[in-house]
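*Asks:* Here is my input; please provide its structure:
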Amino acid sequence: MYGWIWRHLPGPVPVRAVQAVLLVAAVVAVLLFGVFPWLEPRLPFSAVTTG
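*Replies:* Predicted coordinates for the structure are as follows:
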């Protein structure tokens, strides 16, 4: 999969490297600011019981 993405990025190797870093940063940002906040209330970790 990573090879497919690398082959489809345009430009020489330095430009591809920058684009790959930006792509990873965009995916991380979507996960941190969109997916994880939406998913957090649906996880059972807030209903912890002790004793």
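
*Asks:* From now on I want contacts and neighbour counts done on CA atoms only, so please keep to that.
*Replies:* Noted.

*Asks:* how about the helices of the protein, start to end?
*Replies:* Counting by DSSP state H, the chain has helices at residues 2-8, 13-30, 36-39.

*Asks:* measure residue 27 to residue 12 for me?
*Replies:* 22 Å (Cα to Cα, to the nearest Å).

*Asks:* Comparing the two, which residue is more hemmed in?
*Replies:* residue 27 (11 against 8; other Cα atoms under 10 Å).

*Asks:* Tell me how far that one lies from residue 1.
*Replies:* Distance from residue 27 to residue 1, by Cα to Cα: 15 Å.

*Asks:* Alongside the first, I'd like the structure of this one:
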Amino acid sequence: MYAFIWRKLPFGLAGKLTGSVLLAAATVALLWYVVFPWAEPLLPFDDVQVTQDSGVPGDPAGGGDSVPGDAPAGDDHDLPYDTDQNNTAPPSPNR
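*Replies:* Model prediction:
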């Protein structure tokens, strides 16, 4: 395809280089001013939903005095997985 375009551009090497630059600039302008503005409302980049009630990060929605790292009542772990599982033997040194 590019060889076909290069062969069809007129006026020798200087004309072909100028024509190539103009074609590339026209393609960029078409994308920048037509295609991207058309596609922007369809893309979810600005679809931000904040659902936290308080303005303090990490503060529960109801407010109150909580210390970071405190687990809710009845919860044994802060992490949703067990950190002691599969840690019974250290890695072998001959690797």
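
*Asks:* Once they're superposed, tell me the TM-score.
*Replies:* Comparison of the two superposed chains (TM-score structural alignment, normalised by the length of the first structure) gives a TM-score of 0.84, and 51 aligned residues with a Cα RMSD of 1.5 Å.

*Asks:* Tell me which of the helices of the first structure sits nearest to residue 49 of the first structure.
*Replies:* With Cα to Cα, the closest approach to residue 49 of the first structure among the helices of the first structure belongs to helix 36-39: 20.9 Å.

*Asks:* ends of stretch 43-51 of the first structure, how far apart?
*Replies:* 21 Å.

*Asks:* whoops, stretch 4-21 of the first structure was the one
*Replies:* Stretch 4-21 of the first structure: ends 15 Å apart by Cα to Cα.

*Asks:* quick one: buried residues of it?
*Replies:* 16, 19, 20 (16 or more other Cα atoms under 10 Å).

*Asks:* Contacts only, for the first one.
*Replies:* Under the criterion of Cα atoms under 8 Å, 6 or more residues apart in numbering, the neighbours of residue 16 of the first structure are 6, 9, 10.

*Asks:* Turn those residues into a markdown table, including distance to residue 37 of the first structure.
*Replies:* Shown next, in a markdown table, are the contacts of residue 16 of the first structure (distance: Cα to Cα, whole Å):
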| residue | distance to residue 37 of the first structure |
| --- | --- |
| 6 | 30 |
| 9 | 30 |
| 10 | 33 |
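
*Asks:* which of those residues lies closest to residue 47 of the first structure?
*Replies:* Using Cα to Cα, the contacts of residue 16 of the first structure come closest to residue 47 of the first structure at residue 6, 43.0 Å.
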